[in-house]
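1. Structural data only, the sequence is not supplied:
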């Protein structure tokens, strides 16, 4: 078997495979690369020693059976027989996405246990599950954003075979699979890349330290490393799309941005495989060039998360105004109306949170609405709260407002995304948890979390200890809630709204400019039109009369019983309620 590794700073490289040592030779065709052969098979353990130093895992390791610091293992992808061999893929337009964390979706916290629950997701009407990161990280439990070995799969979840079985089952049920990948930093523990080469650079800095090297000396190989990892997930594991974490932290001054290079490679692979593949970015910049096709001068990423929609919706529901919510909270329904019709709220406007103007307007005639993902909840927006409260906990006495959140998310112009358990108003929190094996790092994370929230007035004893196993346990879903009220009613509501999204073509119309919104900030109602579909929400405590026009209408879904508008054209909605109507 052929082995290779990029180690441009090494004078000697030794492969250690199943206990035998083999000197590698420089590759004359590729400066900095070392190659050699050794007897190996699926499961063989190996690593590389640089200049007679310790044996290190392969930067391109496909498996880390003993964790990030252990030896790598050979993976023969051809040994797995796919059951869903006829899978043709599912494109992003028309999708409903479901964000899922493998470690807390079930108490077992494995791919196989999660796969057993996928029928629930499919029955909900969802089209794609989006897995939070699955690369190896220290310990057993964590969010996954401190992963290393970007080509490997976290062993406690089930390793490479577990992920394949999960994807196979999802495809059998008609579900596409999106995988969250982290290119902007690697975890501090188990990260051996700097020993091999200039994977990071001091030219730029990020909140996690030196930036990934995308534009300094040696960056060609680093970019190839990241692109190769992305394509491997799509090819070897038959993943349908990738969510790219915090792309605003990918600092790149080269003429061709890394994201443009990555999107071109993904599009080329999609053409070769004959099935749709896509990239969804998390970006803090509100820059439409990110999701503009390369042929039109953009970076060619296929979609992005839209936090502005979340922030406007969250402030309208909860009244919170701290931090980045401040600008949205001044007139939350106006902010919500702006995002529903323009995509971004900050499109060159002043951001008090940043102390400067922020964003750029979307060209609504050129950017289809499905390129923005809209959501009421995500792992970030829940888990980065001190106590990890879901909306169902923040609004536990206002189920009607939760229903309004659902209807706004699932009928808005954007690609809707749900966070696991949202569909039945889960009573469990989702908190920040880690399982660092390094005691010093564990204590640093614990104290850092407490300091962060102490600055916002939270006593240390009220901030859950991320290293306490109970923090993760509290965050696991309780599927038995689905059978009990009020959770069962909320689940029926989500199923009905998702069914409507599939039934009514107007709800997946990509024309963002076709949305028309009316609202009353003081009375706290908002209504919008998408083709022949009318959506009305009343966030106020008392009843509201919402003008929809006197043309005949039919109620498609309503949280509380309502009658279509009469001759006066007014829809009378009870307090904290909502309805969807068809009014040709």
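-> It's in. From a predicted model like this one, the values you see are computed outputs, not experimental measurements.
2. hey, let's count contacts and neighbours off CA atoms from now on
-> OK.
3. Pull the contacting residues for the residue lying closest to residue 6 once chain neighbours are set aside.
-> Nearest residue to residue 6 in three dimensions, chain neighbours excluded: residue 33, at 4.4 Å (CA to CA, 6 or more residues apart in numbering). Shown in contact with residue 33 (CA atoms under 8 Å, 6 or more residues apart in numbering): 4, 5, 6, 7, 8, 26, 27.
4. cutoff 6 Å now
-> Neighbour list for residue 33: 5, 6, 26, 27 [criterion: CA atoms under 6 Å, 6 or more residues apart in numbering].
5. dropping in the other structure now:
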């Protein structure tokens, strides 16, 4: 039996081939249209069927020996729900307009994270595509899509997918997603896809019934955990990553909870995906990014001539320290950063990780992380907030609703004009104060259990700080989903217009001043200067350039070290001044590489 590729594939000769791994089954058949075709089984549990003249768009299902009809676990297109029929797809049917898109180098990434279902009123790929030009005109060069793999129900964040290859039907057809990527490339924007390989969703997961060996016995808090020691499990996800990168031409992937993609005596799954992607698509500029709670540097380092697997990691440390410093909240995830948040922010800007081997309270005092100051700043994706830190709060409240406007602007300037890779969440471009909630469409019988789990998670993001009489929106109600849709009419008022111009100016400064410093980095070094509490003073040597940041995140006028280079941006502060007002910031640059200068 030809052991390649999961799922249904159209062959060059006009025939079709369907494959499914079902080791717990003795018999399987393929039901397609009016035909039922018995499938051949090999000794490892792979079933395969060949057929004449399948048609793109034709519905099919696999039928178990008990007569249960199930979707293809590698379905490329679902007719409706995840437990409905799959549809045959022709991967060559879409006609690409920007077929020769060259991609963009990583140092030019200014990323905008969005959720397809709430980014527009329509909540579709096609509607999102129509909004990309205005993001590009502001200066964003990449969008990052929250997961789009099909999940149970109509609405959700996407982190409980069960059909990893099928775009969620409520968002549109596979070719609609290709059109979105095509439009982004036409606007000069990269597209990064958030993929979830560390678990399957709890609801709608039929794979457990006929392939329980696909999963570990112990689940994650979010759903069944794949067993990455098995080649069949590994192939499912490796093929999936290559499918998104090749068939849909995504410019990169962001791996959710990548620290869980491990197995004894096996390479880290992302390492294998990186190697396979480089071999398959050597002419493409690809970017792999990890969310990795281990705080390790090996994914970002050259190893014996082998290029790093990842361009960057999401730096939660930066966010958590900034959040504590700006809001004073110290509960849940923020407790580890409560002692000296100013020191934490300075360290994150200068060196990347804050925890680089120190004892960490939430790890029962165990040492956590590795030294990261030797890495280029572009190895870290920084953000003031993302879907997690907003939506996991019971009120779904953004930083704009928690801190003063001048402090928020100083933080935004720091995000965009520091040498790390900046990421914004949808609505940040006009400073929206609109809530973004956690929402779901779970089965009614598990509603109470899901709501309890939601409350537990919210405690890690400040959920215990709300007034006792506050009633959190029910995640399972459609109204909670609708309330999270980005309200663009709010963007037309004077404040929103001012914020757009503010962001536009910052991103123009980043293009003119920061990008040239990051284009070639033979060496990097950073120096944290002595400064009062809540004042951030960091100098970076970026090749032959020197970049200087001075920022006051406190509520009182504070003294800051002066800058020596040319001031290219200032906020509420006069160039050359030592006295920074609240929210004051100065950014300067010179060709001098001496950090002591």
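-> On my side now, so go ahead. It should be emphasised that the depicted structure is a prediction, and the values quoted were computed from it without experimental measurement.
6. TM-score for the pair, please.
-> Once superposed, the chains reach a TM-score of 0.91 (TM-score structural alignment, normalised by the length of the first structure), with 566 aligned residues with a CA RMSD of 2.3 Å.
7. Could you find the counterpart of the residue nearest to residue 6 of the first structure in the second structure?
-> In the second structure, residue 33 of the first structure lines up with residue 47, judged by TM-score structural alignment.
8. how distant is the one helix or strand that match maps to from the center of its chain?
-> Taking DSSP states H and E as the definition, residue 47 of the second structure sits inside strand 46-52. In terms of CA atoms, centre = their mean, to the nearest Å, the centre of strand 46-52 of the second structure is set 36 Å apart from its chain centre.
9. how close does that strand sit to the first structure?
-> Between strand 46-52 of the second structure and the aligned residues of the first structure, the post-superposition mean distance stands at 2.8 Å (mean CA distance after the TM-score superposition for the first structure).
10. Can you name the next helix or strand after that strand?
-> strand 59-64.
11. Have a look at how far, on average, that next one is from the first structure.
-> Relative to the first structure, strand 59-64 of the second structure is 0.9 Å off (mean CA distance after the TM-score superposition for the first structure).
12. ok, and for that strand, which residues are buried?
-> Buried residues in strand 59-64 of the second structure, counted by 16 or more other CA atoms under 10 Å: 59, 60, 61, 62, 63, 64.
13. can you check stretch 292-307 of the first structure too?
-> Neighbour-count burial for stretch 292-307 of the first structure [16+ other CA under 10 Å]: 292-294, 298-307.
14. Dump these into TSV; add distance to residue 421 of the first structure as well.
-> Shown next, in TSV, are these (distance: CA to CA, whole Å):
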residue	distance to residue 421 of the first structure
292	33
293	34
294	37
298	36
299	34
300	32
301	28
302	27
303	24
304	22
305	19
306	21
307	20
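15. out of those, which are inside helices?
-> residue 307 (DSSP state H).
16. what two of the buried residues of stretch 292-307 of the first structure have the greatest distance between them?
-> 294 and 307 (23.5 Å; CA to CA).
17. give me the number of residues near the aligned partner of residue 485 of the first structure in the second structure?
-> When the second structure is aligned by TM-score structural alignment, the residue opposite residue 485 of the first structure is residue 494. Neighbourhood size, residue 494 of the second structure [other CA atoms under 10 Å]: 10.
18. ok, residue 494 of the second structure to residue 133 of the second structure distance?
-> Distance, residue 494 of the second structure to residue 133 of the second structure, using CA to CA, to the nearest Å: 22 Å.
19. Filter the contacts of residue 33 of the first structure down to the buried ones and hand me the ChimeraX line.
-> To isolate the buried subset of the contacts of residue 33 of the first structure in ChimeraX, counting by 16+ other CA under 10 Å, use the following:
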select :5,6,26
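20. and the contacts of residue 33 of the first structure, which of them are in helices?
-> Using DSSP H, none of the contacts of residue 33 of the first structure sit in helices.
21. Out of the contacts of residue 33 of the first structure, which is nearest to residue 339 of the first structure?
-> Closest to residue 339 of the first structure, out of all of these and judged by CA to CA, is residue 6, at 46.0 Å.
22. counterpart of that closest one in the second structure?
-> Using TM-score structural alignment, residue 6 of the first structure sits opposite residue 21 in the second structure.
23. Its match against residue 48, yeah?
-> No - using CA atoms under 6 Å, residue 21 of the second structure is not in contact with residue 48; the gap is 8.8 Å.
24. hmm, back to that, and the match of residue 6 of the first structure, how far is that from residue 210 of the second structure?
-> 8 Å.
25. Same question for residue 447 of the second structure.
-> On the measure of CA to CA, residue 447 of the second structure and residue 210 of the second structure end up 27 Å apart.
26. again, but for residue 589 of the second structure
-> 61 Å.
27. okay, those two: which has more neighbours?
-> Set residue 589 of the second structure next to residue 210 and count neighbours by other CA under 10 Å: residue 589 wins out with 23 against 20.
28. right, and the more buried one touches residue 569 too?
-> No - using CA under 6 Å as the test, residue 589 of the second structure is too far from residue 569 to be in contact (9.8 Å).
29. show me what contacts the closest residue to residue 556 of the second structure other than its chain neighbours?
-> Once flanking residues are discounted, residue 556 of the second structure sits nearest to residue 582: 5.7 Å by CA to CA, 6+ apart. For residue 582 of the second structure, the contact set (CA under 6 Å, 6+ apart) comprises 552, 554, 555, 556, 557.
30. Emit the PyMOL select command for whichever of those are buried.
-> Applied in PyMOL, the following selects the buried portion of those according to 16+ other CA under 10 Å:
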select buried, resi 552+554+557
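31. And the contacts of residue 582 of the second structure, which is closest to residue 393 of the second structure?
-> Once CA to CA is applied, the member of the contacts of residue 582 of the second structure that ends up nearest residue 393 of the second structure is residue 554, at 24.2 Å.
32. if I line the two up, what does that closest one land on in the first structure?
-> Looks like residue 554 of the second structure aligns to residue 540 there (TM-score structural alignment).
33. Distance of residue 330 of the second structure relative to residue 321 of the second structure?
-> Residue 330 of the second structure is 10 Å from residue 321 of the second structure, by CA to CA.
34. ugh, typo on my part, it should be residue 581 of the second structure
-> Distance from residue 581 of the second structure to residue 321 of the second structure, by CA to CA: 21 Å.
35. Residue 194 of the second structure now?
-> 24 Å.
36. what does residue 432 of the second structure give?
-> Distance, residue 432 of the second structure to residue 321 of the second structure, by CA to CA: 22 Å.
37. Which one's more surrounded, these two?
-> residue 321 (29 against 21).
38. all strands of the stretch 201-350 of the first structure, in order?
-> Along the stretch 201-350 of the first structure, counting by DSSP state E, counting those that start in this stretch, strands occupy 209-212, 241-244, 278-281, 303-305, 349-351.
39. among the ones you listed, which is nearest residue 377 of the first structure?
-> Nearest to residue 377 of the first structure among the strands of the stretch 201-350 of the first structure is strand 303-305 (11.5 Å), distances taken as CA to CA.
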